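Student: please work out how this folds:
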Amino acid sequence: MSTEEQRYRPDSTYAWLRLAVSLLVGTVACVGTWSVVVVLPSVQTEFGTLRAGASLPYTCAMLGFGFGNIAMGRVADRYGIVVPIVVGAVLLGAGYILAGFSHSLWQFALVHGLLIGIGAGTGFAPLIADLSHWFRRHRGLAVVFGASGSYLAGMIWPQVITWGVQAHGWRATHIGIGIAALVIMLPLAPFFRRRPAAATIAAAEASSAGARGDLGLTANQLQLLLAVAGFCCCVAMAMPQVHIVAYCGDLGYGVARGAEMLSLMLGLGIISRVGSGFVADRIGGAATLVIGSVMQGLALFLYLWFDGLTSLYVVTGIFGLFQGGIVPMYAIIIREYLPPKEAGMRIGLVMSATILGMAFGGYISGLIFDLFASYRMAFLNGLAWNLVNLSIVCWLMLRVRTRAQPA
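Tutor: Now for the predicted structure:
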């Protein structure tokens, strides 16, 4: 192996540096999934609409984000990650600047769906897929670190945006975000020009083909199962994530307590993601996903029995410690069993299914609350969806072990 091949081999120093830069890019790009939440009251006042109307830009942004994960992932498969980063930076820059000059709610919503949401998609599935090619022994850890950019964005950007809105107004803040995305992401794009060696991809192709043969499923069959599993787990996950603030308000603890619990959940979610990466590198993505699904179900079950203020903090902490590592496991399983040359698109498809699961789960939980005037049935609904997810991932794990047993 030549010196250059050693320098750019999987798990090398360069690979870890690429991970660090990817995390920065992901943290910047994923501002598109959080900014509209922070400015929602200002936008509602500015355009004189109801809360449902003010929520429309968020829905558009998430739909664009789901599409961006697939489209940008496909582009990354064909041309490398540089093109999606450049395109994402331009979309985010243009989207936020145009949002700052919006004269109506429909204009504001449109730029979130067609520009900001799609641009934000660059910072999730495409980056995760790219990182997966640069790690073999520590792939699980690399994938979860790459996926943590969205959580870091959720911790950092709301604070920055809140300050910006208070000091300069929401329009100037949006223009500033657009400029920041261009200034940070475009100069970093050339760093990603190097692509994995052909020998690395060939070895990964052979490994995934053999693993898929042990599983006894075609690539598309496994893809469909993972998409269904991802949708189900995120329907369950959405109940606490979307409704914990309202739940605390209904219990009389106030929305501030609920917001604290949401921050606790997201903060521990980062720890969960990193920890799940260490575990996945030792026992595999499928087994780690089973553990995460079991523990998420346990936390949802505990919500049914404990609604005191202190106990809610504890249960929410437990939920955060286990739910954060679930979604990245689908990317690891895809890299273990599906063709690496299609990783960007396939990871994007499953990530989009999880986003749709979050959107549906948040809505159906609210609908169930309206019907029963209680969140108890909504938690039971989440448990039911979690059991479907657990059944699928347990079946996959047992199928691998059963078919591998004779060998």
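Student: going forward, measure contacts between C-alpha atoms and count neighbours the same way
Tutor: Noted.
Student: mind listing the helices for the stretch 251-400 of the chain?
Tutor: Residue ranges of the helices in the stretch 251-400 of the chain, as given by DSSP state H, counting those that start in this stretch, are 255-283, 285-303, 309-323, 326-337, 343-372, 376-404.
Student: between helix 376-404 and the longest one, find me the angle.
Tutor: Using axes from the mean of the first three to the mean of the last three CA atoms, to 10 degrees, the inter-axis angle of helix 343-372 relative to helix 376-404 is 150 degrees.
Student: any idea which of the helices of the stretch 251-400 of the chain is most buried?
Tutor: Neighbour counts (mean count of other CA atoms under 10 Å) averaged over each of these peak at helix 326-337, with a mean of 25.
Student: on that earlier part again, reformat the helices of the stretch 251-400 of the chain as a markdown table; add distance to V31.
Tutor: Conversion of the helices of the stretch 251-400 of the chain to a markdown table gives the following (distance: least, CA to CA, whole Å):
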| stretch | distance to V31 |
| --- | --- |
| helix 255-283 | 15 |
| helix 285-303 | 26 |
| helix 309-323 | 21 |
| helix 326-337 | 19 |
| helix 343-372 | 16 |
| helix 376-404 | 28 |
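Student: looking at these, which is closest to L91?
Tutor: helix 343-372 (18.2 Å; CA to CA).
Student: helices and strands around the closest one, which ones?
Tutor: helix 51-79, helix 125-133, helix 219-250, helix 326-337, helix 376-404 (3 or more CA pairs under 8 Å, 6 or more residues apart in numbering; DSSP states H and E).
Student: next, format those as JSON lines and append distance to G95.
Tutor: Formatted as JSON lines, the helices and strands packed on helix 343-372 follow (distance: least, CA to CA, whole Å):
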{"stretch": "helix 51-79", "distance to G95": "11"}
{"stretch": "helix 125-133", "distance to G95": "20"}
{"stretch": "helix 219-250", "distance to G95": "25"}
{"stretch": "helix 326-337", "distance to G95": "27"}
{"stretch": "helix 376-404", "distance to G95": "35"}
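Student: to compare against the first, here's another:
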Amino acid sequence: MEQVSTQPQAEPGRYRWIIVGAASVVLAVAMGQLVNGLSAFFTPLEQSEGWSRGDIALINSAGLIGLAVGGIAMGWLADRVETRKVVLAGTVVTGLCVTAAGFATTLWQLYALFFVAGALGGGALFAPLFALVGSWFRTGAGLAIGIVSAGQAMGQGGIPLANAMLIEALGWRGAFVAIGIASLLIMVPLALLARAPAPVEGAGAQTEEDAPAVRPAVVVVLMSLGVIFCCALMSVPLMHLAPLVELCGATGPEAGGVLFVMMLTAIAGRVAFGKLADVIGALPAYLAASAWQTALVYVFIQIDEIGLFYLFAPIYGFGYAGVMTGVLTTIRALIPAYCRAGASGIIIAFAWGGHGLGGWLGGLFFDRTGSYDLTFGVAALAGLANLALLLTLGALVLRGKSTPPRAAGVGPTRLGLLHRNPRR
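Tutor: Sure, this is the predicted structure:
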């Protein structure tokens, strides 16, 4: 595990909320750029450079593939060196790569820059920061994770809007440079706050040694397959809602405003579903959020007025927001601590891969058909596939719950895995 700072530490109950706040802002800035910040650049890059939307979407996909690959490696590294060093490196790499994007002259340069930003930048931030937050909370982890996820949601709404405004004022090149420099100024000081909690007497002892209701390998396989479909759906509104709204006659800032409003409600949704996971269980909360986004995603394509977009986007955003919180809390609930970090890296890698796949296919389908009907329709079908996999996992957990503890060779407390998160 990472080295523990020997510097005098603030009272843990207070400092853990500083960790939550710092992680929220860092992930807002970094993930806002790497997950869907490029959505504001579709039309400007298409108009000024003549690139197709499928090719432009691949810039974002390159960053997400980088996140998938880098997340596994950086999560492993964060377990072995001081988290502060990993996070600090991630903030610097992210800011420098985005700044350099303003000087790119070809598509391959943007692909390379965003891949590096994802692998060595965002990859060094996402898994390590969520792991760090979890280490500070032995109870109420669902709420803490929800709050940090809410910060990420704020960035995913605010960064595209800021990018749209910067593009209007500075052009797409100037916007990249400005947001990159601002990222460095915001994230680097906050990265210096990252540190592990001080060791507590007896803290190494597990509060529960229950065997899992489902073998960890089975959970990893089902969740990894599920998040491919889940995040492929999720990426479609995140990447293509703004250009869809522009097709209805809205300006860039107006389209960015729709996304911003959606992500504002996502802030509340991520916190709410984190708390819901503490109450009804992580997997049921994850199922609820997944069903919400699946049922509503195709409605976007039925809307053709800017006012209706502003009304509907927050409704969709509140429920969709619980998905990432659900993924993280379900991993915590169903994967034992001894292999949780490695399992998290694998599952989240598939999630970023699905995110990149969905965004790219959305642009490709638009290029082929000239509309977003097929893009959003396939997104809804992907959501149904994810729900089928989650229901399969739920059935396995329930079957494990019904297995007599003596026959399973475990204690009876393992039966609560579906209904509440482990407290550590």
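Student: hmm, back to that, closest one to L302 of structure 1 among the helices and strands packed on helix 343-372 of structure 1?
Tutor: helix 376-404 (9.6 Å).
Student: quick one, the closest one and helix 219-250 angle?
Tutor: Using the same axes, to 10 degrees: helix 376-404 of structure 1 against helix 219-250 is 150 degrees.
Student: compute the inter-axis angle for helix 376-404 of structure 1 and helix 285-303.
Tutor: Taking the same axes, to 10 degrees, one finds helix 376-404 of structure 1 and helix 285-303 inclined to each other by 160 degrees.
Student: what's helix 376-404 of structure 1 packed up against?
Tutor: Going by 3+ CA pairs under 8 Å, 6+ apart, helix 376-404 of structure 1 lies up against helix 198-215, helix 219-250, helix 285-303, helix 343-372.
Student: of all the helices of the stretch 251-400 of structure 1, which one comes closest to L63 of structure 1?
Tutor: helix 343-372 (8.1 Å).
Student: how far away is I161 of structure 1 from I244 of structure 1?
Tutor: With distances taken as CA to CA, to the nearest Å, I161 of structure 1 is found 22 Å from I244 of structure 1.
Student: same thing with W385 of structure 1?
Tutor: 18 Å.
Student: likewise R399 of structure 1?
Tutor: For R399 of structure 1 relative to I244 of structure 1 (CA to CA), the value is 37 Å.
Student: what distance separates the start and the end of stretch 109-121 of structure 1?
Tutor: One end of stretch 109-121 of structure 1 sits 17 Å from the other (CA to CA).
Student: residues in contact with it?
Tutor: Contacting residues not belonging to stretch 109-121 of structure 1 are listed as 29-33, 56-69, 72, 87-92, 94-96, 98-99 [CA atoms under 8 Å, 6 or more residues apart in numbering].
Student: still on that earlier bit, the helices and strands packed on helix 343-372 of structure 1: which one's closest to G317 of structure 1?
Tutor: Short answer: helix 219-250, nearest of those by CA to CA, at 11.2 Å.
Student: the closest one - contacts with which helices or strands?
Tutor: helix 255-283, helix 326-337, helix 343-372, helix 376-404.
Student: now do it: distance to the chain's middle.
Tutor: Counting by CA atoms, centre = their mean, to the nearest Å, helix 219-250 of structure 1 is centred 11 Å from the centre of its parent chain.
Student: if we can go back for a sec, closest to T310 of structure 1 out of the helices and strands packed on helix 219-250 of structure 1?
Tutor: helix 255-283 (10.6 Å).
Student: and the angle from the closest one to helix 285-303?
Tutor: Angle, helix 255-283 of structure 1 to helix 285-303, by the same axes, to 10 degrees: 150 degrees.
Student: tell me what helix 255-283 of structure 1 is packed against?
Tutor: In terms of contacts (3+ CA pairs under 8 Å, 6+ apart), helix 255-283 of structure 1 is packed against helix 139-147, helix 149-168, helix 219-250, helix 285-303, helix 309-323, helix 326-337.
Student: find me the equivalent region of stretch 350-360 of structure 1 in structure 2.
Tutor: Mapped onto structure 2 using TM-score structural alignment, stretch 350-360 of structure 1 spans residues 347-357.
Student: so what touches the matching stretch?
Tutor: With CA under 8 Å, 6+ apart, stretch 347-357 of structure 2 has contacts from 58, 60-65, 67-69, 71-72, 220, 223-225, 227-235.
Student: that one vs structure 1 - mean distance after superposition?
Tutor: Taken over the aligned residues, the distance from stretch 347-357 of structure 2 to structure 1 averages 2.3 Å (mean CA distance after the TM-score superposition for structure 1).
Student: residue contacts, the nearest residue to V236 of structure 2 once chain neighbours are set aside?
Tutor: Computed as CA to CA, 6 or more residues apart in numbering, the closest residue to V236 of structure 2 that is not its neighbour in sequence is G359, at 5.6 Å. By CA under 8 Å, 6+ apart, the residues touching G359 of structure 2 are 57-58, 60-61, 232, 235-236, 239-240.
Student: dump those residues into CSV; add neighbour count as well.
Tutor: Listed next are the contacts of G359 of structure 2 as CSV, based on neighbours: other CA atoms under 10 Å:
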residue, neighbour count
A57, 27
L58, 24
N60, 29
S61, 29
A232, 29
S235, 24
V236, 27
M239, 28
H240, 26
